[in-house]
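*Asks:* sequence first, then the predicted structure, then my questions.
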Amino acid sequence: MRPSPDPRRVALLVLAAGVLSAGPAWAHDGTGLAGGFLSGFLHPLGGLDHLLAMVSVGLWGAFLGRPLVIALPVVFPALMAVGGVLGMANAPMPPVEIGIAVSVLVLGAAIAGAIRAPVWAASLIVAVFAIFHGYAHGQELPSTADPVGYSVGFVLATGLLHVAGIGLGLLNTRPGGMVITRSMGGLVTLAGGYFLFLAAVP
């Protein structure tokens, strides 16, 4: 019987693939999406803001433990779908790119600061951020050739990024692992600050 793959290695491979394919620009510039499953699957990996936020949700959930290690990766896609509907309807929203940048900054700070939020607070934070991410991508859906396939691919990739974050969270059980994961959170916080600067400066 073949041994099961090490979840940390799987997480690192998914994260590495995403980082290597991610550009410095936003994942949601609203232009020329071909549509279809593959396009939707690759899209979250092409924008560093979305990628970091998704991995951070999983990593923070792993840090917080049960039930949030399971709840947060469920709450995010569910509320992202709500945000997607709002985006398709062009419902009024605060500046979306600022909200997304703040999501990266806050999630990174929560990891770096080892913040142990209660279940309701962590769920609420992730839910609000998910609406911003979903809204941005919901505005793009009408321009895709296959909105359903695109959505399925996008949600699957988002889930895998959550799993990657959870896998990285397993480092916390290793000697010195907490220092590594909190340092990752610090880097994510810096990236969030940079994204916020880009979003706020005309």
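*Replies:* The structure has been received and is ready for your questions.
*Asks:* rest of the way, CA atoms for contacts and neighbours
*Replies:* Will do.
*Asks:* all strands for the protein, in order.
*Replies:* Read by DSSP state E, the chain holds no strands at all.
*Asks:* quick check, central residue of it?
*Replies:* The residue lying closest to the centre of the chain (CA atoms, centre = their mean) is M54, at 1.7 Å.
*Asks:* list the contacts for it?
*Replies:* Neighbour list for M54: 158, 161-162, 165 [criterion: CA atoms under 8 Å, 6 or more residues apart in numbering].
*Asks:* if we use 10 Å, what do you get?
*Replies:* M54 sits next to 44, 48, 73, 76-77, 103-104, 107, 126, 130, 133, 157-165 when contact means CA atoms under 10 Å, 6 or more residues apart in numbering.
*Asks:* alright, now check it against this:
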Amino acid sequence: MVAVGLLAGCSAGRLRWGLPVSFVMAMVVGAMIGAGGVDVPFIEIGIALSLVAFGTALVWKQTFRAPVLVGLTAGFALFHGHAHGAEMGADLSAASYGIGFVMSTALLHAFGVLISTRMVQSGQQLSLVRWGGSAIAAVGAVSLGFLLVIPS
């Protein structure tokens, strides 16, 4: 979630808020699919791949166009949302649960945008964002390795 905020903070114009908004909207759709009991294969792998993709996008930001970033963001948000929806217990209020994970996600996005924006203002953005992107991609790669080696 922070990676999406960092990407958005590095972006200009509509993309600054378009990435987080597209993520949250697609995540809600994914949550409804998951809560509805629709089984989607490879959810955990999709989430791990999202870390690799978002981390890589932070490292190589200048090579990705806006439609690619929005597509990646919305596509991977479906996996994240499905996981939230599928994990919702029957004894929870769907509205309260949904508001909680949407607000948490939005706050993490805002945190990423704030950090990235502050780095731009201080002139440190490129190196710190690339370092952060490398760390995020590495965590995703390790997670993906565990998922592929030790299937559930």
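*Replies:* Sure, I can see it. Since the model is a prediction, treat every value here as computed from it, not as a measurement.
*Asks:* where does the TM-score land?
*Replies:* After superposition, the two chains reach a TM-score (TM-score structural alignment, normalised by the length of the second structure) of 0.91; 149 aligned residues with a CA RMSD of 1.4 Å.
*Asks:* related to what we said a few turns ago, from G84 of the first structure, how far out is the residue nearest to the centre of the first structure?
*Replies:* Distance from M54 of the first structure to G84 of the first structure, counting by CA to CA, to the nearest Å: 16 Å.
*Asks:* then L171 of the first structure?
*Replies:* Distance from L171 of the first structure to G84 of the first structure, by CA to CA: 33 Å.
*Asks:* look at the two and report which has more neighbours.
*Replies:* Under the criterion of other CA atoms under 10 Å, the comparison of L171 of the first structure against G84 puts G84 first, with 25 against 19.
*Asks:* alignment lookup: L92 of the second structure to the first structure.
*Replies:* Matched to the first structure by TM-score structural alignment, L92 of the second structure sits across from A145.
*Asks:* please apply the same query to K61 of the second structure.
*Replies:* In the first structure, K61 of the second structure lands on A114 (TM-score structural alignment).
*Asks:* how about that match, what does it touch?
*Replies:* 60, 63-64, 108, 178, 181-182, 185.
*Asks:* longest helix anywhere in the second structure?
*Replies:* helix 94-122 (DSSP state H).
*Asks:* next one: it to chain centre, how far?
*Replies:* Relative to its parent chain, helix 94-122 of the second structure has a centroid offset of 10 Å by CA atoms, centre = their mean, to the nearest Å.
*Asks:* just stretch 49-59 of the second structure next, same as before
*Replies:* Using CA atoms, centre = their mean, the offset of stretch 49-59 of the second structure from its chain centre is 9 Å.
*Asks:* cool, and stretch 62-81 of the first structure?
*Replies:* Per CA atoms, centre = their mean, the centroid offset for stretch 62-81 of the first structure relative to its chain is 11 Å.
*Asks:* and the match of K61 of the second structure, how far from P67 of the first structure?
*Replies:* Distance from A114 of the first structure to P67 of the first structure, by CA to CA: 17 Å.
*Asks:* residue furthest from the geometric center of the second structure?
*Replies:* Quick read of the second structure (CA atoms, centre = their mean): farthest out is D91, 27.1 Å.
*Asks:* for that one, list the residues it contacts.
*Replies:* So D91 of the second structure contacts nothing (CA under 10 Å, 6+ apart).
*Asks:* and the gap between it and V29 of the second structure?
*Replies:* For D91 of the second structure, the distance to V29 of the second structure - CA to CA - is 21 Å.
*Asks:* one more: P20 of the second structure?
*Replies:* 14 Å.
*Asks:* what segments of the second structure are helices?
*Replies:* Under DSSP H, the second structure gives helices at 2-10, 15-35, 43-59, 66-87, 94-122, 125-149.
*Asks:* list the buried residues for the first one?
*Replies:* In other words, helix 2-10 of the second structure. Buried residues in helix 2-10 of the second structure, counted by 16 or more other CA atoms under 10 Å: 2-10.
*Asks:* again, but for stretch 113-127 of the first structure
*Replies:* In stretch 113-127 of the first structure, counting by 16+ other CA under 10 Å, buried: 114, 122-123, 125-127.
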